[in-house]
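S.K.: any chance you could fold what I've pasted below:
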Amino acid sequence: MASRISVAVIGTFDTKLQEHLYLRSQILSHDSSVNVILIDAGRTATDHEAITIKQPDVLKASGYGRDDAALKSLTRGEIVKTMIDGAIPVVRQLHDRGEFHAIIGLGGSSGTSIAAAVMRQLPLTFPKLIVSTVASGDTKFYVAETDITMMYSVVDVAGLNQVLKAVVDNAAAAIVGMAKAYVARLDRGLPGDEKKVIGITMFGVTTKGADAARMWLERNGFEVCVFHATGAGGRAMERLVKEGHLRGVLDLTTTELADELVGGVFPAGSDRLTVAAKASVPQIVSVGALDMVNFGAMDTVPAQFRKRNLVEHNPSVTIMRTTSKECEGLGNVIAKRLRENITEPRLTEVWLPLRGVSMMDVEGQAFYDEAADDALFAAIRNGLKYTGIKVVEFDSDINDAEWAESMARRLAELIQLQSD
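M.R.: I've put the predicted structure just below:
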């Protein structure tokens, strides 16, 4: 194990120095050998002997060409953005030099915004923890596709009291343990090629197909990471591709594209379906759950969709059948993103299950719509003509075991093709 474990603490020390010093003391109480790096991303420079990286250094790294006095004239939002712009390169440089093994922050909405923006730039599986007043609400803005852990502070981070002290003490113990676990993983070394890691996207309505593909891959020496296609899931998979952790992708369930196009609750953004193509990572793309758009509970469905084909998937999720026009648009999106981002067409294939793109889309089920599926398939075929990207069609539905195993087998062949 590394001779000394280091933990970075980032915060706004002009308003919350006392609380961060207490966090520092509790980290040291759990292990006095830990090196605590205090990084000040506050609005105003604060002097204290325990601060390692001072606010003027963070401000300078932001590229803001004026002094601290001028910074005070900016709006609160502008100041937060400026300090984020400085804190990110400061922390990334420390990380790239291996100078800390976990990072923690605590604060309200502004402090959380700064800490989270910094942490989102660190690799997945690197320990990240924020004690925050906003952790009990909608945290997707802060967490996005990353593995930031958020702990609700219960009370405001505004002075020390028995409740906040107990919460901070828990957080300190957690970050020390996380840092030690991370260093232990580093000491064990990274896994070798004997475990080639594959990403698969899955939804409840494509689970049988995904499971059949996963089990075939596992029987044949691969390790499989399954991603729930809820927006963050697709982004997380593609981030792991970008960071070099995945050898191949079986993008079985591209339903996030439907939410992006139509306005559902699980969009993954305009970069979805571009990363593996750009990185020349072998991938098979399919059309899982493109028969549906996702909303919350039935009473949250937008008024313009209330007369559409709606199914209550569970009390929290309502799904809506995509129309032929929407499916044509989805096919165009898939073809366009692959066509415009592909670097090695031979390593990407699109597989189409002609008898249904989800368990809801097979004959006799609520979303069965042959015309809509045909519009989707035709747009993909036409959009990928002359691109070198192969389109494979199967007379089966997406959850058919033979189809799923064939995809898995072909992905393994593409990975071998890349290696040859």
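
S.K.: CA only for contacts and neighbour counts going forward, please
M.R.: Fine.

S.K.: list the buried ones in stretch 101-109?
M.R.: 101, 102, 103, 104, 105, 106, 107, 108 (16 or more other CA atoms under 10 Å).

S.K.: now it: how far from the chain's centre is it?
M.R.: 19 Å (CA atoms, centre = their mean, to the nearest Å).

S.K.: and the helix or strand hosting residue 406, how far out from the chain's middle?
M.R.: If you go by DSSP states H and E, residue 406 is part of helix 401-419. Centroid separation for helix 401-419 versus its chain: 25 Å, with CA atoms, centre = their mean.

S.K.: which other helices and strands contact that helix?
M.R.: For helix 401-419, the packing partners by 3 or more CA pairs under 8 Å, 6 or more residues apart in numbering; DSSP states H and E come out as helix 207-219, strand 248-251, strand 283-285.

S.K.: before we move on, the earlier item: out of the buried residues of stretch 101-109, which is nearest to residue 182?
M.R.: residue 101 (6.7 Å; CA to CA).

S.K.: which of the buried residues of stretch 101-109 lies closest to residue 124?
M.R.: For the buried residues of stretch 101-109, the nearest to residue 124 is residue 102 (11.9 Å; CA to CA).

S.K.: next up, the contacts around the closest one.
M.R.: If you count contacts by CA atoms under 8 Å, 6 or more residues apart in numbering, residue 102 has them with 6, 7, 8, 126, 127, 128, 175, 176, 178, 179, 182.

S.K.: now, which of the residues you listed lie within helices?
M.R.: If you go by DSSP state H, those have 175, 176, 178, 179, 182 in helices.

S.K.: could you dump these to TSV with distance to residue 29 and neighbour count?
M.R.: Shown next, in TSV, are the ones in helices among the contacts of residue 102 (distance: CA to CA, whole Å; neighbours: other CA atoms under 10 Å):
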residue	distance to residue 29	neighbour count
175	12	22
176	10	25
178	16	20
179	15	22
182	20	19
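
S.K.: quick one more, to check against the first:
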Amino acid sequence: MTSKRPPKILLCGTGDTKADELQYMASRIRAAGGDPVMLDVSVLGDPPYRPEYDKHAVAAAIGTTIEAIAQSGDENSAMELMARGASTLARNLNDSGEIDGFIAIGGTMGTDLALDIALALPIGVPKFIVSTIAFSHLIPPERVAPDLMMILWAGGLYGLNDTCKAVLSQASGAVVGAALASERPRKGLPTVAISSLGTTCLSYMKTLRPELEKRGYETVIFHTTGMGGRAMESLAAGKQFVAVLDFSLQEVANHLSDSVVSSGVDRLENAGRAAIPQIVAPGAIDMIDFPAWKPVPDTLAERPYHAHNRLLASVTSGGEARRAIARAIGAKLATATAPVAFILPAGGIQQWDRDGEPLHEPEALAAFTDEMRHAVSAPVELHEIQGHINDPEFASTALAIFDRWVAEGIIAPGLSQRQAS
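M.R.: Prediction:
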């Protein structure tokens, strides 16, 4: 926030069915020092209060009427239209500086709509969803905004009680506090995304981050355990980066193997669609993740196993599965609308596949490497190195491509390079 006024919090829900909850949340937002701005997304009924933005305003935001939305087909089609209208309205309110945060409440219907609104708002705008399905696998990763906060609406669904008041009051206070404390990303800062796992598995960022910062770039590193890759994809779709160094593609392999540790079907595609230059490598594509607290999937029961902690475990895929992963990577890179370079480390792609380590499978790695050579074709650049992805050769190869692209004008210069020129 840049002004002294109380933070304006867009409070969204179906006022015809959740008036008590929404009015209670509004009172708690005021008590915390905020100013609630009511957004009603009811379709058939009307709330017993006058919202700042009613269902007619929501419909008008996409050039239609609430009557047309109600007659669109069924409850699903109606709520999809309301989601479009509410998202457009919320984005316009944010762009004009009229709101400082967003909070919504709902079951599956309200959550479905609120997820779209959260995606429409830029990173740094506090976003809270109070939901009966918070943290559920019903919510696909591609629907989750990069900085979305959720809380389970325990004891909710119909009417107020002490249990749900405890949740609603926390959420209402939290969104006000977040709006007061939020430090939004600086505009115009040349930002480079890097995907990785922890430094035990993939260590290249130890070299890359300081080198890129010397060149005047902000580096943002994403943990590719499902939601990290999703956050990177979402920001790339919004053209938030001058380049993407996508060196950990385990989420691509996970998705192809039906793992719940997925970033969605469009992983490795959004930077290319947004015409952002990409340097890509196949870090950890040989490991398929699953919850450590569940049995190893039957189809992978005989494969080498690695438990990372009590939450996350991995098994390796075989040679033929790795060939399929290579083909999928190649197909995704072929759709890019900006330059792409692919670095292929023939010596290994994660720490535990080195000679003597428990996941060392040279034949399966060779199958992947062979297939990858055929899967990458011009105009994608292929750079094969004999070393391992954690060797200095890999980081120096990536930096050499990066620097060449800066010199050629493919990647925007960093701040230090602008000052030097």
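
S.K.: quick one: TM-score?
M.R.: Overlay of the two chains. TM-score (TM-score structural alignment, normalised by the length of structure 1): 0.86; 407 aligned residues with a CA RMSD of 2.9 Å.

S.K.: so the helix holding residue 406 of structure 1 versus helix 207-219, what angle?
M.R.: Helix 401-419 of structure 1 and helix 207-219 meet at an angle of 40 degrees, taking axes from the mean of the first three to the mean of the last three CA atoms, to 10 degrees as the criterion.

S.K.: what are the contacting residues of helix 401-419 of structure 1?
M.R.: Residues outside helix 401-419 of structure 1 that contact it (CA under 8 Å, 6+ apart) are 208-210, 212-214, 216-217, 247-250, 282-284, 347, 351, 353, 394, 396-398.

S.K.: same thing with stretch 130-143 of structure 2?
M.R.: 103-108, 110-111, 115-116, 119, 150-154, 156-157, 168, 171, 226-227, 230, 234, 262-264.

S.K.: look up how far residue 348 of structure 2 lies from the counterpart of residue 286 of structure 1 in structure 2.
M.R.: Superposed on structure 2 with TM-score structural alignment, residue 286 of structure 1 falls opposite residue 281. According to CA to CA, to the nearest Å, residue 281 of structure 2 and residue 348 of structure 2 sit 11 Å apart.

S.K.: just residue 101 of structure 2 next, same as before
M.R.: Applying CA to CA, the value for residue 101 of structure 2 to residue 348 of structure 2 is 45 Å.

S.K.: what helices and strands are in contact with the one helix or strand residue 170 of structure 1 maps to?
M.R.: Secondary structure assigned from DSSP H and E places residue 170 of structure 1 in helix 162-188. When contacts are defined as 3+ CA pairs under 8 Å, 6+ apart, helix 162-188 of structure 1 sits against strand 6-11, helix 13-30, strand 128-132.

S.K.: mean shift between the shortest one and structure 2?
M.R.: Relative to structure 2, and after both are superposed, strand 128-132 of structure 1 has an average distance of 1.6 Å to its aligned residues, where the measure is mean CA distance after the TM-score superposition for structure 1.

S.K.: what stretch of structure 2 does that strand fall on?
M.R.: Mapped onto structure 2 using TM-score structural alignment, strand 128-132 of structure 1 covers residues 127-131.

S.K.: cool, stretch 229-236 of structure 1 as well?
M.R.: Matched against structure 2 by TM-score structural alignment, stretch 229-236 of structure 1 falls on residues 224-231.

S.K.: so which residues make contact with that stretch?
M.R.: 141-142, 144-147, 195-197, 222-223, 248-251, 260-264, 267.

S.K.: report the buried members of the residues you listed.
M.R.: For these, buried by 16+ other CA under 10 Å: 141-142, 144-147, 195-197, 222-223, 248-251, 260-264, 267.

S.K.: what's the counterpart of residue 348 of structure 2 in structure 1?
M.R.: Under the alignment (TM-score structural alignment), residue 348 of structure 2 pairs with residue 356 in structure 1.

S.K.: quick one: contacts of stretch 238-247 of structure 2?
M.R.: Residues contacting stretch 238-247 of structure 2 (CA under 8 Å, 6+ apart): 190-196, 235, 268, 271, 274, 276-283, 411-412.

S.K.: so of the residues you listed, which ones are in strands?
M.R.: Residues of the contacts of stretch 238-247 of structure 2 located in strands (DSSP state E): 191, 192, 193, 194, 195, 196, 278, 279, 280, 281, 282, 283.
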